[in-house]
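1. from the sequence below, what's the structure:
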Amino acid sequence: MKRAFPWHIVVFLAPAVLVYSLFSALPLIDTLRLGFYATSEAGHYSFAGLANYATILFDPQWSQAFWNAMWNNLKFFLIHMLLQNPIGLVLATLFSLKGLRGERTYRTLIFLPTLLSVVIIGFIWQLILSPLWGVGESLLSYAGLADYFAPWLGQESSALFTIALVSVWQYIGIPMMLIYAALLAVPEEIVEAAHAEGAGALRIFWEIKLPLIWPTLGLVTILTFVANFNAFDLVYSVKGALAGPNYATDILGTFFYRTFFGYQAQIGSPTMGAAVATLMFLVILAGVGMYFYLVQRKLTRYEL
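-> Below is the predicted model of the structure:
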């Protein structure tokens, strides 16, 4: 008997495929194409092959800014990995404990900054950390730490780290909630059996709960990587497109913005901007590929 074609599947998938194609796949393909072209003074496009990429990677006028942005982006990601995700794991573990009073309120308060606009977050922290009218110095004085206050956003050595800490504070609720949901999904029978065998809470966490939530920790890691290498809005709202001081907070997102749209004395170039965007895409693709090859395969074998 001949089977009927599953038209209902096509009908349900068509809207999602159409939206994804129009607003994601086609713009990505066109960006990849545009990176192989150069723009003349008259605005005409001509095929240039890999010339744009060679200019960005090896021309001293471009490569210094690009590699500086790449290095800053890597530091931005590492700060999140070393602070945001471990703190999110600790908070999720605490909230998963039975009998904790007010845990719903604490979860809501910690997750709330995630819902706020990045522009508002950047403006508020600029006011707090301002050495002229900010309240940061006063708050530190209450704890006897006023001598440690400094214009952290205005110093090359501390500006990027300060913005990264603001980003950690804003988005720590995301890994916290993902890990919290994974901990709640751990079978209660396994935990009770471990208790019956005399295992303590710390041993149960390290030997039972942590191995069972490794896939979620891997997901949190790759989401952090993709989000950080796509970051732009917080740096732009706090330090502007120049990502000062002296490009100390410049990341790939702000470098792309100046290249594509231009800023002050720098003239924008859509073709060079497309090349920068393509390099960003390749960096993210390489990171995701390494995760699936080095981490996800081992997690899959571990589950089997």
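
2. make it CA atoms for all contacts and neighbour counts henceforth
-> OK.

3. what sits up against the longest helix along the chain?
-> Looking across the chain with DSSP state H, the single longest helix is helix 270-291. Contacting residues not belonging to helix 270-291 are listed as 31-32, 34-39, 52-53, 56, 222, 225-226, 229-230, 252, 256-257, 259-261 [Cα atoms under 8 Å, 6 or more residues apart in numbering].

4. strands - which of these land there?
-> Using DSSP state E, the members of these that fall in strands are 37-39.

5. out of those residues, who's nearest residue 62?
-> Ranked by distance to residue 62 (Cα to Cα), the ones in strands among the contacts of helix 270-291 are led by residue 38 at 15.4 Å.

6. one more, for comparison:
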Amino acid sequence: MMFSKRTKEHKPFPWHLWGFLGPGLLIYLTFSVYPLLDTLILSLYEEQAGQSEFVGLKNFITLVTDENWSSAFWNALSNNLQFFAFHMLLQNPIGLLLAVLLSSPKLRLASSYRTLIFMPTMLSVVIIGFVWQLILSPIWGISEEFLYSIGLGQYFDAWLGKEGSALVTLSFISVWQFVGIPMMLIYATLLNIPDDIIDASTVDGASPMQTFFHIKLPLILPTIAMVSILTFVANFNAFELIYAVKGALAGPNFSTDLLGTFFYRTFFGFQLQQGSSTMGAAVATLMFLIILVGVMLFLFFIQRRIQRFQF
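-> Next up is the predicted model:
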């Protein structure tokens, strides 16, 4: 009888948890959820004579088909894909290589190297862009003299001033600044691998290269997948570096225009272009959908197939 009475008793709801979760949840709803929902709703309206009129998907259709909008949108999307490809093919492999080298117990001054490589990540993107703009300037920059001093002066050019090289140059600058993030994430995972497993492979006669590809690499694949997702999200939200170096027009001739700078000009307006909050909301919504679909596809086709190990 006592047992049955105890089972029927319900524990009181822990209302005190709201005291801990409430402030954080309120801030998240106010500054993340509400602006997102408001943007999605705003993208379905159109401004006419100071009044907002519901137009459904008209703004999106205009954005991708109208000749006044589509060329700029597809150019920004194409440049964004190239920007992301540079980071995936350069930043993450370099970060992986640096993490492997810095995790070697035979490397001296590893902590100093790690700090120096990660230091640009902590600096402001505006400062990084301004400094590199000075360095690469054909007029007062030091890059020309440096290349001539090492016998490579014939390769110097106004890389930031030409349509064919401006986006590539900015991609290299961004890779240089943020390569410390994948390096540190992968480095922390490598340190978490038990020494017993590495020692066992050495006893079995495995070379350092075999140990890495057959033992370490499978164990760090989940971290590499997470780094890839973070890279995708960060690159399709990129704005500061392009704006700091090339301005809102993302010159020359919009060759460095990304979705972030395109959204800025659309929403706030710039020079002769008049801003439109509804079209800007449509651009922001498409950016959100691109990121959402990309992350979902990655999680469905790649992330769920990666086997995780827990030590």
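
7. any idea what the TM-score is?
-> Once superposed, the chains reach a TM-score of 0.98 (TM-score structural alignment, normalised by the length of the first structure), with 302 aligned residues with a Cα RMSD of 1.0 Å.

8. which residue numbers in the second structure does stretch 158-169 of the first structure align to?
-> Using TM-score structural alignment, stretch 158-169 of the first structure corresponds to residues 165-176 of the second structure.

9. any chance you could list what contacts the matching stretch?
-> 79, 83, 86-87, 90-91, 120, 129, 132, 159-160, 241-242, 252, 255-256.

10. most surrounded residue in these?
-> residue 256 (30 neighbours; other Cα atoms under 10 Å).

11. surely that one and residue 78 touch.
-> No - contact between residue 256 of the second structure and residue 78 fails when scored by Cα atoms under 8 Å: they sit 10.0 Å apart.

12. in the stretch 51-200 of the first structure, which spans are helices?
-> Along the stretch 51-200 of the first structure, the stretches classed as helices by DSSP state H, counting those that start in this stretch are 51-58, 60-79, 85-95, 103-115, 118-129, 136-142, 159-171, 173-184, 188-196.

13. what's the burial count for residue 94 of the first structure?
-> Counted with other Cα under 10 Å, residue 94 of the first structure comes out at 13.

14. actually residue 176 of the first structure, sorry about that
-> So residue 176 of the first structure, with other Cα under 10 Å, has 26 neighbours.

15. ok, and the closest non-adjacent residue to it?
-> The shortest distance from residue 176 of the first structure to any non-neighbouring residue, by Cα to Cα, 6 or more residues apart in numbering, is to residue 88 (4.2 Å).

16. and that neighbour? What does it align with in the second structure?
-> Taking TM-score structural alignment, the alignment pairs residue 88 of the first structure with residue 95 from the second structure.

17. same check, this time on residue 254 of the first structure
-> Using TM-score structural alignment as the criterion, residue 254 of the first structure maps onto residue 261 of the second structure.

18. could you do residue 43 of the first structure as well?
-> That one, residue 43 of the first structure, aligns with residue 50 by TM-score structural alignment.

19. hmm, residue 238 of the first structure is touching residue 127, no?
-> No - counting by Cα under 8 Å, residue 238 of the first structure does not reach residue 127; the two are 10.3 Å apart.

20. okay, those two: which has more neighbours?
-> Of the pair residue 238 of the first structure and residue 127, residue 238 is the one with more neighbours under other Cα under 10 Å, namely 22 against 14.

21. quick one, what contacts the more buried one?
-> Contacts of residue 238 of the first structure by Cα under 8 Å, 6+ apart are 122-123, 126.

22. one more time with 6 Å
-> Contacts for residue 238 of the first structure (Cα atoms under 6 Å, 6 or more residues apart in numbering) come out as residue 122.

23. closest one of the ones in strands among the contacts of helix 270-291 of the first structure to residue 188 of the first structure?
-> Nearest member of these to residue 188 of the first structure, counting by Cα to Cα, is residue 37, at 58.9 Å.

24. map residue 17 of the first structure across to the second structure for me.
-> Alignment note (TM-score structural alignment): residue 17 of the first structure maps to residue 25 of the second structure.

25. under the alignment, what does residue 191 of the second structure map to in the first structure?
-> Checking TM-score structural alignment: residue 191 of the second structure goes with residue 184.

26. one step back: for the match of residue 17 of the first structure, helix, strand, or coil?
-> Counting by DSSP: H, G, I helix; E, B strand; the rest coil, the backbone at residue 25 of the second structure sits in helix.

27. in the second structure, which residue is closest to the centre?
-> residue 234 (1.7 Å; Cα atoms, centre = their mean).

28. show me what that residue aligns to in the first structure.
-> Mapped onto the first structure by TM-score structural alignment, residue 234 of the second structure lines up with residue 227.

29. thank you, goodbye.
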